[in-house]
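Novice: have a look; sequence and predicted model below, questions after that.
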Amino acid sequence: MRSTLAWGLGLAWMVFAAGNLVDVAVRGSGPSAHLATAALVASCGVVYVLVLRPRVTHTEDTLRIVNPLRDVWIPWKSVTQVDVTDVLRVHVGEEVHRAWALRQKSRRPKFSVFGGNNSTNSGTTETKEAPRDVDMMADTLRDYAERRAVLDQGEPGPVRLVWSPFALVALVVPLAALLVVIVLP
């Protein structure tokens, strides 16, 4: 579960950057080619970590939240609440784990830009907002957690919080190379 638009734009950037890297390799030379290459590779690392990597997945036993630099594995029996603020949040007792991948878009305005309102023929000005994708996903995860809590017996397992070494390398190494290319002539 992730934003399809963000994932598509991230993938489009990767294709664009790959095409430019081929162009720099074929026609580029000198310091400007090194700078362009380092900037493109650094931008790909940033896009991977911030756009392509974040997601929420689940198995029969656990819910996995993949954020830019950390992964969180939460046993279903440990989930106490799932809600939405600016992002999807999963509560485990007093702990709150936020999912970068499922962000809430801003609410739709109840009144139009031209001063009219969205009232119905009955004269009421009350409007009902359509459910957002992140709200529907929170409902789905909440229902799944409740079903798994009933089915699972015994004590819940521990929540595992793990830094992603691949994400750290994908971000730090290209940015360090870009810094070296900028600083050294």
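Specialist: Yep, that arrived. Numbering: from 1, shown residues only.

Novice: from now on I want contacts and neighbour counts done on CA atoms only, so please keep to that.
Specialist: Fine.

Novice: so what touches stretch 24-32?
Specialist: Contacts to stretch 24-32, defined as C-alpha atoms under 8 Å, 6 or more residues apart in numbering, come from residues 33, 36, 37, 185.

Novice: so can I have JSON lines of those residues showing secondary structure, neighbour count and distance to residue 148?
Specialist: Shown next, in JSON lines, are those (DSSP: H, G, I helix; E, B strand; the rest coil; neighbours: other C-alpha atoms under 10 Å; distance: C-alpha to C-alpha, whole Å):
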{"residue": "33", "secondary structure": "helix", "neighbour count": "16", "distance to residue 148": "55"}
{"residue": "36", "secondary structure": "helix", "neighbour count": "17", "distance to residue 148": "51"}
{"residue": "37", "secondary structure": "helix", "neighbour count": "24", "distance to residue 148": "49"}
{"residue": "185", "secondary structure": "coil", "neighbour count": "6", "distance to residue 148": "59"}
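
Novice: for comparison:
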Amino acid sequence: MTTPDHQSATAKDLTYRSPLALMAGVLLLALAAWLGFDALVHGGGRTPWLALATLILVVPLVIAFTLRPAVFSGEDRLRVRNPFRVITLPWGEVASLRSGYTNEVIDNSGTKYQLWAIPVSLRARKKAARQQSRAQAAAKGEGRSSGPGPGFGIFGGFGGHDGPTRAETDQIMDDLRTAQERRGQAKSAQGEVTVRWAYEVIAPVVAGAVLLAVLLATG
């Protein structure tokens, strides 16, 4: 489940991250720190060196795939922070935002970028579909229309949500599409798509892998 966080890169940006990924990252880092510290302090022979190399390799990977991913939606651009890259797309360069088994943004050249911070939940989609079906059945049974319009909505409350029940990440994608439609033609939302590799993640991973390979090869 992904939720918006107003603590973003700029004051006007909305930040979307996955709470489940953040929780998993914290737990994995705590486990790695516990096991690594124990091996470094109490290990004998080459064990401390192997533990150090493993930590150098594993910790950046855990951070990259759990704590790092985020999507920043601003007035003029969409910034996607994935495990190993940061993609900045002015809204004018966003051709579409597609939801399937993954959520993706596609630029005007046809290049696809996965939104790691907004994972698709098939379970949430099925739950939302069941809720919508129940609401429509209840509305039919009471002789009310479940579609948009004045009166009672699908939740049975006056002035409630008029649209269909949606999974949270699908609703987020709808919000991003709305932002693109609203700002896509703005003069300040034009420019080039930029992609920056996250060398601050890649470098320690490579160093840890090389060190671990050397230690294993010479053991």
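Specialist: Alright, I've got the coordinates. Here the structure is a predicted model, which is why all the values come from computation and not from measurement.

Novice: after superposing, what score do the chains get?
Specialist: Put the two chains on top of each other and the TM-score (TM-score structural alignment, normalised by the length of the first structure) is 0.79; 173 aligned residues with a C-alpha RMSD of 2.7 Å.

Novice: which residues touch the residue nearest in space to the middle of the first structure?
Specialist: Ranked by distance to the mean C-alpha position of the first structure (C-alpha atoms, centre = their mean), the top residue is residue 101 at 2.2 Å. By C-alpha under 8 Å, 6+ apart, the contact set of residue 101 of the first structure is 1, 2, 3, 54, 55, 56, 66, 67, 87.

Novice: give me the buried subset of these.
Specialist: Using 16 or more other C-alpha atoms under 10 Å as the burial test, the contacts of residue 101 of the first structure include 2, 3, 54, 55, 56, 66, 67, 87 as buried.

Novice: in the second structure, what sits opposite the last one in the alignment?
Specialist: The alignment partner of residue 87 of the first structure in the second structure, by TM-score structural alignment, is residue 102.

Novice: now swap in the fourth one and tell me
Specialist: With the correspondence set by TM-score structural alignment, residue 55 of the first structure lines up against residue 70 in the second structure.

Novice: which ones are touching that match?
Specialist: Neighbours of residue 70 of the second structure in contact, by C-alpha under 8 Å, 6+ apart: 15, 16, 17, 18, 80, 81, 82, 116, 117, 118.

Novice: also residue 29 of the second structure?
Specialist: 59, 62.

Novice: let's see 7 Å
Specialist: Residue 29 of the second structure sits next to residue 59 when contact means C-alpha atoms under 7 Å, 6 or more residues apart in numbering.

Novice: alignment lookup: it to the first structure.
Specialist: So, by TM-score structural alignment, residue 29 of the second structure is matched to residue 14.

Novice: and the residue of the second structure most remote from its centre, how far from residue 61 of the second structure?
Specialist: Here the second structure reaches farthest from its C-alpha mean at residue 45, the gap being 41.5 Å by C-alpha atoms, centre = their mean. Shown here: residue 45 of the second structure relative to residue 61 of the second structure, a distance of 26 Å by C-alpha to C-alpha, to the nearest Å.

Novice: neighbours around residue 120 of the second structure, how many?
Specialist: 21 (other C-alpha atoms under 10 Å).

Novice: chain neighbours aside, what residue packs nearest to it?
Specialist: Spatial nearest neighbour of residue 120 of the second structure, excluding adjacent residues (C-alpha to C-alpha, 6 or more residues apart in numbering): residue 102 at 5.5 Å.

Novice: quick check: the gap between that neighbour and residue 95 of the second structure.
Specialist: Look at residue 102 of the second structure and residue 95 of the second structure: by C-alpha to C-alpha, they are 17 Å apart.

Novice: the strands in the second structure, which residues?
Specialist: Using DSSP state E, the strands of the second structure run over residues 3-5, 14-17, 70-73, 77-81, 85-90, 94-99, 103-107, 112-114, 194-197.

Novice: got these as CSV, with distance to residue 131 of the second structure columns?
Specialist: Shown next, in CSV, are those (distance: least, C-alpha to C-alpha, whole Å):
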stretch, distance to residue 131 of the second structure
strand 3-5, 20
strand 14-17, 25
strand 70-73, 28
strand 77-81, 31
strand 85-90, 35
strand 94-99, 20
strand 103-107, 22
strand 112-114, 28
strand 194-197, 40
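
Novice: aligned partner of the residue nearest to the centre of the first structure in the second structure?
Specialist: Per TM-score structural alignment, residue 101 of the first structure is aligned with residue 117.

Novice: how many residues are close by the residue lying closest to residue 188 of the second structure once chain neighbours are set aside?
Specialist: Nearest non-adjacent residue to residue 188 of the second structure, counting by C-alpha to C-alpha, 6+ apart: residue 76, 6.2 Å away. Residues lying near residue 76 of the second structure (other C-alpha under 10 Å) number 22.

Novice: ok, now the one 10 residues further on?
Specialist: Summarising burial for residue 86 of the second structure: neighbours were counted as other C-alpha under 10 Å, giving 18.

Novice: residues contacting the aligned residue in the first structure for it?
Specialist: Structural alignment (TM-score structural alignment) places residue 86 of the second structure against residue 71 in the first structure. By C-alpha under 7 Å, 6+ apart, residue 71 of the first structure lies in contact with 64, 65, 161, 162, 163, 164.
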